[in-house]
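Asks: no sequence on this one, just coordinates:
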């Protein structure tokens, strides 16, 4: 059955057609996004939801979305999506962070020009029939120092445009390396130095706990007298009241804002001040940008629903279509390793470590981590998936870690999973053979070669004669067919294990008969996803 997608906001017909061309059953109704009750009543019918900013994907909507797998936001801002609730439900949330990058960067440059030359005020004055040439004395951008807070995708485009205007550029970004700074043509500095040196300051960072009020009253006071400040990123990055005071005192010569702490902004401390340029969140408002993000979100959602490829997700590692094809068996192996340990563990888990060895270390390890953690967590919560499992694990206080190793042993690559509780540690390793089938290759340090099936039986015992016969006879007498049988031991007379691949799950009384023989320390039926 074709996946079903609801487009609840205004997307272009071209974008909607992409869903159709990819074989998606799409419903295009841009009125639903503003009708909460209508959306609530129909959302359970859909695998995907494509939105802009009008649709509010609340916790209540997510709770009713019993089949929803992905929410795609045409644009960068996802303030209208409850991402934690979506993550717990296992719903991927995607955005399109690059579709409007050029448009937003160009708007910042335009706002910088506007405030440097007081263009809006001069335009209004001239429209009124005045001719006030001497009143609107501006400043050149050439040779001025531009301070860029945030040198990511949009910030780097702004830097490129500013260099074309012959400006000097300093940038503050904790994630900016010296090499990258040289590559894009700016000087990396700390925030205090940027504030002291910049003639113009522009911000290109998301709104987070660390960036909230980054231009506080204290930091604004550190700026050079006559500075001009541009914000086309996110509201809440600047103390607007403190900035208004500095504009009135003349310390700040001008400001240009496209975003505000409260939106829609019908009133604001910056409104009606001289040489303050304001626009109603127009950063992404060009025909090209709106079309680009719509087309991009349609392609991303279709890729995920049809091939499992994940791109620009906010709560899941990205996996390309090519990676999905190559990594598929390894993802399944990671899930199986997790499922094995999860089904054997009946006490609270304290830590999960995933160890990658050899060729697998070059793969998308974040995605493999998610698969392994999901396998473990499904034992107690069948509804978890690769999106929700890490969130739930962290909520339960489980410490998650990852280790990589160069190739050791006879296998080109393998994954080992180590799970610790308060009383014990369990480990299991597996690999993918050339036939694309995952195999268990070690359990409790004991080497094996076990094919993985939907129904399995795991036993532990002392290495004594009669184990194989007892298992085979008991299964045969009770009509349980054995498809494959794998044994392993630590050494003669030491600990031993058996893994039986069965055609069906053995009844409880069969397990009781095995334990009643006194030959086994543990008899545990296991189930693995056959898909």
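Replies: Looks like it came in fine. Everything numeric here is computed off the predicted structure, so don't read it as measured data. Numbering: from 1, shown residues only.
Asks: Every contact and neighbour count from this point should use C-alpha atoms.
Replies: OK.
Asks: burial of residue 193, as a residue count?
Replies: Neighbour count for residue 193, taken as other C-alpha atoms under 10 Å: 16.
Asks: helix, strand or coil for it?
Replies: Using DSSP: H, G, I helix; E, B strand; the rest coil, the structure places residue 193 in helix.
Asks: same deal with residue 430?
Replies: strand.
Asks: Could you find the closest non-adjacent residue to it?
Replies: residue 440 (4.2 Å; C-alpha to C-alpha, 6 or more residues apart in numbering).
Asks: Show me the contact partners of the longest helix along the chain.
Replies: Taking DSSP state H as the assignment, the helix of the chain that covers the most residues is helix 321-344. Helix 321-344 has contacts (C-alpha atoms under 8 Å, 6 or more residues apart in numbering) with 303, 307-310, 363-364, 367-369, 371-380, 415-417, 419, 426-432, 436-440, 524, 526, 528-529.
Asks: Included below, for side-by-side comparison, is a second structure:
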């Protein structure tokens, strides 16, 4: 009988589901790290929320652990690379608390507009300071939404119901989707200058970390009000404090913080700041939903091998896995390659399957490709939620299958991404050794195996370029593992795809971009 540990507070309904399905379950909440490490090897599954930290030491001690289920969206508290290396599946429940979180953001905005917490405390103290708490209306004000995905779109709907004007910044928001939502699609700088209220609903990634800093605040209206119910780390707290003290920002409402649990914070005690202890998902309905979902998902995997809402594994059956696995990896790599090079809103994605792969479970492959494509900007995306997120953003996804191969490869997969500005394609195959290879980029033939750290360069095919590029990398102490080239013709467009042994720094990237004949250089990670 499989055994599961529930280490954070979950609805009792989750316990009932495990027992009804024939899974043994223990509930031990509030464990310190060393206490968890001492007992984790007894369990096949671990059900958590945000309090339990599944770190490398915990994973190292988890000799029998097969699955970690997070009741909620974010998996910041799980070391996913370590879990993946150990063969532990990490699942979440991506849509169980969207409405609850969106409603909390609206509630925080209204409280901020009318100084409700401050007025409540004053009245309880018997002060009756009616003239002190002069609020503002939200009607006809402009709400700027940073991140207009599942939660952000619900916030937009509610704000429009309050007769607000809504503008949104989201690289994946298409004009058509924006029109359907009734919001204005704008770039970040325009949002910052137009908004009376700003609310954040984006995951924490390398591109969104510190998105609200002193430079961003300087572009905002005087008297702007900021709401963050998404992730700590999106707002530079020291910069926000300075802006609140100067009056540039009239008020802020925060449900998340750079360090949690937040027992101390530079913003605590400020009269124009409202703080709540990460309550975005804290309603009885949301807790019930995510508890039921995570219990079902963990039980299904432990009893039948079914994988649902996995962060680090596609949804494929046990029978399909051996044959499909290398093609899933190829699809993910193709998507990740294109996603890291995509900087504008995606309109459509086409997956072409030729040869043997055309007869496989291409849905799992397409999901894996979409996951890789969307992950650079949407950290909390998995192979199950990726198609839903693509549909929400009006990204048209198409599959084309040809069972008879037309080229030199027995099996072939090509991903084409059409954005507002351009169309880019990348193709690959799986060789007999089971390893995926890139075989074509932007119509240029090349053969490349993708490593953890890659440098992608588009350039003019001119004499001396390869030597100059090698010199830049050599002078920076960057060792080249593999060097792959492709071109459309002599002296024409060319591509260099270089695997290096360490991460490419911004200084190195800048030096490469400044070389003659270079059109674009980007660092890629896989």
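Replies: Now that the structure is in, tell me what you want to look at. Just so it is clear, the structure is predicted and the values come from calculations on it, not from any experiment.
Asks: Would you pull the TM-score for this pair?
Replies: The TM-score (TM-score structural alignment, normalised by the length of structure 2) is 0.64; 367 aligned residues with a C-alpha RMSD of 3.2 Å.
Asks: rewinding a little: same for the helix or strand following the longest helix of structure 1, what does it pack against?
Replies: Next helix or strand after helix 321-344 of structure 1 toward the C-terminus (DSSP states H and E): strand 349-358. For strand 349-358 of structure 1, the packing partners by 3 or more C-alpha pairs under 8 Å, 6 or more residues apart in numbering; DSSP states H and E come out as helix 365-377, strand 399-405, strand 413-421.
Asks: mind listing what residue 126 of structure 1 touches?
Replies: Applying C-alpha under 8 Å, 6+ apart, we find residue 126 of structure 1 in contact with residue 132.
Asks: Check which helix or strand it maps to.
Replies: In this assignment (DSSP H and E), residue 126 of structure 1 forms part of helix 119-127.
Asks: residues in structure 2 matched by that helix, start to end?
Replies: Under TM-score structural alignment, helix 119-127 of structure 1 corresponds to residues 116-124 of structure 2.
Asks: all helices for the stretch 151-300 of structure 1, in order.
Replies: 153-164, 178-184, 191-197, 217-221, 240-249, 287-307 (DSSP state H, counting those that start in this stretch).
Asks: Out of these, which gets nearest to residue 118 of structure 1?
Replies: Among those, the nearest to residue 118 of structure 1 by C-alpha to C-alpha is helix 240-249 (14.2 Å).
Asks: counterpart of the closest one in structure 2, which residues?
Replies: Mapping helix 240-249 of structure 1 onto structure 2 (TM-score structural alignment) gives residues 237-246.
Asks: likewise stretch 509-517 of structure 1?
Replies: Under TM-score structural alignment, there is no match for stretch 509-517 of structure 1 anywhere in structure 2.
Asks: what do we get in structure 1 for residue 524 of structure 2?
Replies: Taking TM-score structural alignment, residue 524 of structure 2 has no aligned residue in structure 1.
Asks: what's the neighbour count on the nearest residue to residue 524 of structure 2 once chain neighbours are set aside?
Replies: Nearest non-adjacent residue to residue 524 of structure 2, counting by C-alpha to C-alpha, 6+ apart: residue 454, 5.0 Å away. Applying other C-alpha under 10 Å, we find 25 other residues in the vicinity of residue 454 of structure 2.
Asks: could you measure residue 454 of structure 2 against residue 467 of structure 2, distance?
Replies: Using C-alpha to C-alpha, to the nearest Å, residue 454 of structure 2 is found at 18 Å from residue 467 of structure 2.
Asks: With residue 228 of structure 2 instead?
Replies: Taking C-alpha to C-alpha, one finds residue 228 of structure 2 at 49 Å from residue 467 of structure 2.
Asks: And residue 299 of structure 2, by the same measure?
Replies: To residue 467 of structure 2, residue 299 of structure 2 is 57 Å away according to C-alpha to C-alpha.
Asks: thinking again about what came up before, so the next helix or strand after the helix holding residue 126 of structure 1 aligns onto which residues of structure 2?
Replies: Moving toward the C-terminus from helix 119-127 of structure 1, the next helix or strand (DSSP H and E) is strand 145-149. Under the alignment (TM-score structural alignment), strand 145-149 of structure 1 falls on residues 142-146 in structure 2.
Asks: Comparing the matching stretch with structure 1, how large is the average distance?
Replies: Compared with structure 1 after the fit, stretch 142-146 of structure 2 shows a mean deviation of 0.4 Å (mean C-alpha distance after the TM-score superposition for structure 1).
Asks: Quick one: residues in contact with that stretch.
Replies: Here stretch 142-146 of structure 2 makes contact (C-alpha under 8 Å, 6+ apart) with 152, 156, 159, 164-170, 188, 191-192, 194-202.
Asks: now those residues: which count as buried?
Replies: Among the contacts of stretch 142-146 of structure 2, the ones that count as buried by 16 or more other C-alpha atoms under 10 Å are 152, 156, 159, 164-170, 188, 191-192, 194-202.
Asks: so what corresponds to residue 191 of structure 2 in structure 1?
Replies: Aligned by TM-score structural alignment, residue 191 of structure 2 pairs with residue 194 of structure 1.
Asks: Spatially nearest residue to its match (excluding sequence neighbours)?
Replies: Closest to residue 194 of structure 1 by C-alpha to C-alpha, 6+ apart is residue 147, at 5.8 Å.
Asks: and residue 228 and residue 467 of structure 2? which has more neighbours close in?
Replies: Ranked by neighbour count (other C-alpha under 10 Å), residue 228 of structure 2 and residue 467 place residue 228 first, with 25 against 9.
Asks: List the residues that contact the aligned partner of the more buried one in structure 1.
Replies: Matched to structure 1 by TM-score structural alignment, residue 228 of structure 2 sits across from residue 231. Applying C-alpha under 8 Å, 6+ apart, one finds that residue 231 of structure 1 lies in contact with 108, 202-204, 256-259.
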